[in-house]
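Enquirer: How does the following fold in three dimensions:
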Amino acid sequence: MQIDSKLPNVGPTIFTTMSKMAVDYQAINLGQGFPDFNTQPDLLALVSKAMLDGKNQYPVMSGILELRQVISQKVESLYGKYYDPETEITITSGATEAIMSAVLATVRTGDEVIVIEPSYDCYVPAIMLAGGIPKFVQMSPPSAQNQNFSIDWNKVKEAITNKTRLLILNSPHNPTGAIFDAADLDALESIVINTNIIVLSDEVYEHIVFDHLKHQSLASRKTLAERTFVISSFGKTTHTTGWKVGYCCAPASLTKELRKVHQFVVFTVPSPFQHALATYTNNQNTYLSLPNFYQEKRDYLTAGLKQTKFIPLTSPGTFFLLADYSNISDQKESDFSIWLAKTHGVVVIPVSAFYSNPDHIDSNHKLVRFCFAKQGTTLDEAIQRLQRI
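Expert: Modelled structure (predicted):
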């Protein structure tokens, strides 16, 4: 039976494709963004305890109150913004579900949504399923003066029309590792003030920021917080991407609409994980220690890549870094990534895969994304293979 697809251009993601190549070619997988090490034993013990204590039935739709209270305390401590646990915080099935629910709750047929690219791959399908129209604004690529991608806020302002409903932002940024500074929030404030534009801020890497820099959450600005879905994830902070537990902080009016969608998409999130995370996250060190933990891995992979023909770029945040392969090949990014996996047994992700038109010249800067959320032995083996190029 044939149906008229709502997502006719969507196929297997680049992560699925490259992870399959890792298996097919026995390659080291530095592509897909997940740790290859386990979470802390005390967190696992807390999950087991919750199960043994009978925390195995439906929790409330919005998430258990204890976990929402911990999130409220954490956000207020870090960013100075109080969110009411009862009406302004929702536990979701990962950040992806929070993003989908926020988009479906706010975007109507014909509404325009500004997407900054390169962008994470779940944004555009969510917009299309809601009947919205994605309007792409490309980041400025790295240069001799600035090794990081950056947003040209004048281009964002130019993209806004009377049909603009939503603006999706991501910092720390996947795939580039770029982070917002205070000037970025200043520029954003000047753009959205006196408008009805809603902002969705994907901040899942909020606790993975390096070199003593500070994450600039949109929750930290009153004028931004009052119009923003701030979305984060426990998967990134506890090395448990497979548990799919995230959360959304937003004003009560936005939260009310998000929960209407959330309750029919997943209804709620597994109870034992929520109880365990409530206890575990009450210890601030579980997330405040992450910058040092991951910076050591970032610096290790950076030093290793400097012993190859790759040119590693700086990475202010996330557990990814980009590297320039122009000393190795003139191939476009997707072809180079496939060649690298087949020929040298290391899987990376082409940055062009995060653009709406991956094959366009403006989407190809001879850059690939490495994930350094890996054990030292994994990074060592990958570096050794890359040194042979």
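Enquirer: C-alpha only now, for contacts and for neighbours.
Expert: OK.
Enquirer: So residue 63: helix, strand or coil?
Expert: Under the three-state scheme (DSSP: H, G, I helix; E, B strand; the rest coil), residue 63 adopts coil.
Enquirer: Which strand or helix spans residue 369?
Expert: In this assignment (DSSP states H and E), residue 369 forms part of strand 367-371.
Enquirer: Show me what that strand is packed against.
Expert: Applying 3 or more CA pairs under 8 Å, 6 or more residues apart in numbering; DSSP states H and E, one finds that strand 367-371 makes contact with strand 320-324, helix 333-344, strand 349-350.
Enquirer: now the strands: where do they sit in the protein?
Expert: 28-29, 89-92, 112-117, 133-138, 164-170, 198-202, 228-233, 246-249, 311-312, 320-324, 346-347, 349-350, 367-371 (DSSP state E).
Enquirer: Export those as CSV, with columns for mean neighbour count and distance to residue 104.
Expert: Shown next, in CSV, are those (neighbours: other CA atoms under 10 Å; distance: least, CA to CA, whole Å):
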stretch, mean neighbour count, distance to residue 104
strand 28-29, 24, 33
strand 89-92, 30, 14
strand 112-117, 24, 12
strand 133-138, 20, 13
strand 164-170, 22, 11
strand 198-202, 24, 12
strand 228-233, 27, 13
strand 246-249, 28, 14
strand 311-312, 20, 38
strand 320-324, 23, 29
strand 346-347, 29, 34
strand 349-350, 28, 29
strand 367-371, 26, 30
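Enquirer: this one next, for a side-by-side:
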Amino acid sequence: MTAMTDTSRPFLNRRLTEFGTTIFAEMSALALRTGSINLGQGFPDTDGPQEVREAAVRALRDGRGNQYPPGPGIPELRTAVAAHQQRRYGLTYDPDTEVLVTAGATEAIAAALLALVEPGDEVIAFEPYYDSYAACIAMAGGTRVPVTLRPHFGESASFRLDLDELRDAVTDRTRLLLINTPHNPTGTVLTRAELAAIAELAVERDLLVVTDEVYEHLVFDDAEHVPLAAFPGMRERTVTIGSAGKTFSFTGWKVGWITSAPGLVTAVRSAKQFLTYVASGPFQYAVAEALALPDSYFTAFRDDLEAKRDLLVAGLTEAGFGVFRPTGTYFVTTDIRPLGERDGFAFCRGLPERAGVVAIPNAVFYDHREAGAPFVRFAFCKRTEVLQEAVKRLGAL
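Expert: This next block holds a predicted model:
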């Protein structure tokens, strides 16, 4: 006798009902169907350094990482992560107790929130936010409290944090601040003064902080990246997330990490071990070598992306968009109202037919959808000739 399935109850966990197919899947499929240039998803269209790729090949051939690596990550990579934090920021971490390797930054975010948040806890996140933040807070049973980065117009248009709004959002139920700088999708880099104020608030209200710093090496102009963990009282309460994908242009390898105090690392590892357990064995050895590359690599990488940013910003401006010039990441947020448009979803769904280019509506990154309605994001982590063709096509608007 066949057991009956109770179809009166939805299959999907109710915590995830608000999250359907991602806009990235929809727009990438639209790009394929229309033959459009995909400036929607944020992944490079070229591989990273040849020597790093060859390091992965060597590891495969030598049988390093082909079986389960250690749960916390291979010692070589944990040591390299600690050395990177010391060399770049003067932050000292013990590779054995204060570094954890993850399956990309996305798993690091998930494991941190699942470990540190309980049902009823409030988590403050800046909106617009990377879409996995909302889903991971929901899976942990937490309550998402958005604090909106507000557009500031003028000669140097940008999105900025209202520190008073952040302070007002903290309640007795607030457990954690989820910070992202450099910020996706706005391209904002929080200033040293803003980070100092966030740190003071976290210490004053005894809050944990998870800080997503995957674009740490992509800061432009006069901006600087300062880890939140470097501020007084923050090292022991901050989980810092890094990633090889954005820094070395090997996004498919899925190698990320966290650095934090031993108790927080142990908590996150307790959740992480029941997600992937381990991942990316041979690639961990390659990333360990990549992190030891000379400063000239990181400088050249940044300079190349800065030139591509300038190319796309100029093209979008000439095409009639309002442009928020990013000081970090590899995304440009634009305002479509100067083009006579107001609905980012409709604009992006029609753009492939109108101009042969795909972008992402920023409203998907907001709880307050109306606040993000007129904004659209383009990625510039593509080959120069691809960006030049995209700019030419967008000129038709």
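Enquirer: if we can go back for a sec, any idea which of the helices and strands packed on strand 367-371 of the first structure gets closest to residue 271 of the first structure?
Expert: Closest approach to residue 271 of the first structure among those (CA to CA): strand 320-324, 30.7 Å.
Enquirer: which residues of the second structure does the closest one align to?
Expert: Here strand 320-324 of the first structure aligns to the second structure at residues 331-335, judged by TM-score structural alignment.
Enquirer: again, but for stretch 123-142 of the first structure
Expert: Using TM-score structural alignment, stretch 123-142 of the first structure corresponds to residues 133-152 of the second structure.
Enquirer: residues near the aligned residue in the second structure for residue 12 of the first structure, how many?
Expert: In the second structure, the residue paired with residue 12 of the first structure is residue 21, using TM-score structural alignment. For residue 21 of the second structure, the number of neighbouring residues by other CA atoms under 10 Å comes to 8.
Enquirer: And the contacts of stretch 145-155 of the first structure?
Expert: Stretch 145-155 of the first structure has contacts (CA atoms under 8 Å, 6 or more residues apart in numbering) with 116, 137-142, 176-178, 184, 187-188, 313-315.
Enquirer: hang on, the earlier thing: how about the strands of the first structure in CSV, adding distance to residue 74 of the first structure?
Expert: Output for those, formatted as CSV (distance: least, CA to CA, whole Å):
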stretch, distance to residue 74 of the first structure
strand 28-29, 33
strand 89-92, 12
strand 112-117, 28
strand 133-138, 32
strand 164-170, 20
strand 198-202, 17
strand 228-233, 12
strand 246-249, 12
strand 311-312, 34
strand 320-324, 25
strand 346-347, 36
strand 349-350, 33
strand 367-371, 27
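Enquirer: With respect to residue 388 of the first structure, which of the ones you listed lies nearest?
Expert: Closest approach to residue 388 of the first structure among the strands of the first structure is made by strand 346-347 (11.5 Å; CA to CA).
Enquirer: mean shift between the match of strand 320-324 of the first structure and the first structure?
Expert: When the first structure is overlaid, stretch 331-335 of the second structure sits 1.6 Å from its aligned residues on average, using mean CA distance after the TM-score superposition for the first structure.
Enquirer: How far does that stretch sit from its chain's centre?
Expert: Remark: stretch 331-335 of the second structure is offset 16 Å from the chain centroid, using CA atoms, centre = their mean, to the nearest Å.
Enquirer: Let me see the contact set for the alignment partner in the second structure of residue 197 of the first structure.
Expert: Residue pairing (TM-score structural alignment): residue 197 of the first structure is matched to residue 207 of the second structure. Residues near residue 207 of the second structure by CA under 8 Å, 6+ apart: 174-177, 237.
Enquirer: Show residues contacting the match of stretch 123-142 of the first structure.
Expert: 15-16, 19, 109-110, 113-114, 117-128, 157-162, 165-166, 169, 367.
Enquirer: Quick check: the two most widely separated of the contacts of residue 207 of the second structure?
Expert: 174 and 237, at 14.1 Å, using CA to CA across the contacts of residue 207 of the second structure.
Enquirer: Buried subset of the contacts of stretch 133-152 of the second structure, written for ChimeraX?
Expert: Per 16 or more other CA atoms under 10 Å, the buried members of these correspond to this ChimeraX selection:
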select :109,110,113,114,117,118,121,122,123,124,125,126,127,128,158,159,160,161,166,367
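Enquirer: What residues does the counterpart of residue 64 of the first structure in the second structure make contact with?
Expert: Mapped onto the second structure by TM-score structural alignment, residue 64 of the first structure lines up with residue 74. Applying CA under 8 Å, 6+ apart to residue 74 of the second structure gives the contacts 284-285.
Enquirer: ditto for residue 216 of the second structure
Expert: Contacts for residue 216 of the second structure (CA under 8 Å, 6+ apart) come out as 181-182, 225.
Enquirer: again, only using 7 Å
Expert: 182, 225 (CA atoms under 7 Å, 6 or more residues apart in numbering).
Enquirer: Can you tell me how far it is from residue 183 of the second structure?
Expert: Separation of residue 216 of the second structure from residue 183 of the second structure (CA to CA, to the nearest Å) stands at 10 Å.
Enquirer: Show me the helices in the stretch 1-150 of the first structure, by range?
Expert: 14-24, 41-52, 65-79, 94-106, 123-129 (DSSP state H, counting those that start in this stretch).
Enquirer: The ones you listed: which one's closest to residue 211 of the first structure?
Expert: Nearest to residue 211 of the first structure, of these and by CA to CA, is helix 65-79 at 17.5 Å.
Enquirer: How about residues contacting the closest one?
Expert: With contact meaning CA under 7 Å, 6+ apart, helix 65-79 of the first structure is reached by 81-85, 89, 217, 219-220, 274, 277-278, 282.
Enquirer: Next: stretch 29-46 of the second structure.
Expert: With contact meaning CA under 7 Å, 6+ apart, stretch 29-46 of the second structure is reached by 24, 28, 249, 251, 352, 356-360, 378-383, 390.
Enquirer: Give the buried residues for it.
Expert: By 16+ other CA under 10 Å, the buried positions in stretch 29-46 of the second structure come out as 30-31, 36-44.
Enquirer: Go through the helices of the stretch 1-150 of the first structure and pick out the most buried.
Expert: Of all these, helix 94-106 carries the top mean neighbour count, a mean of 24, counting by mean count of other CA atoms under 10 Å.
Enquirer: What's the average distance for it when superposed on the second structure?
Expert: Here the mean offset of helix 94-106 of the first structure against the second structure after fitting is 0.3 Å, by mean CA distance after the TM-score superposition for the first structure.
Enquirer: what range in the second structure does that helix sit on?
Expert: Taking TM-score structural alignment, helix 94-106 of the first structure hits residues 104-116 over in the second structure.
Enquirer: That concludes my questions; thank you for your assistance.
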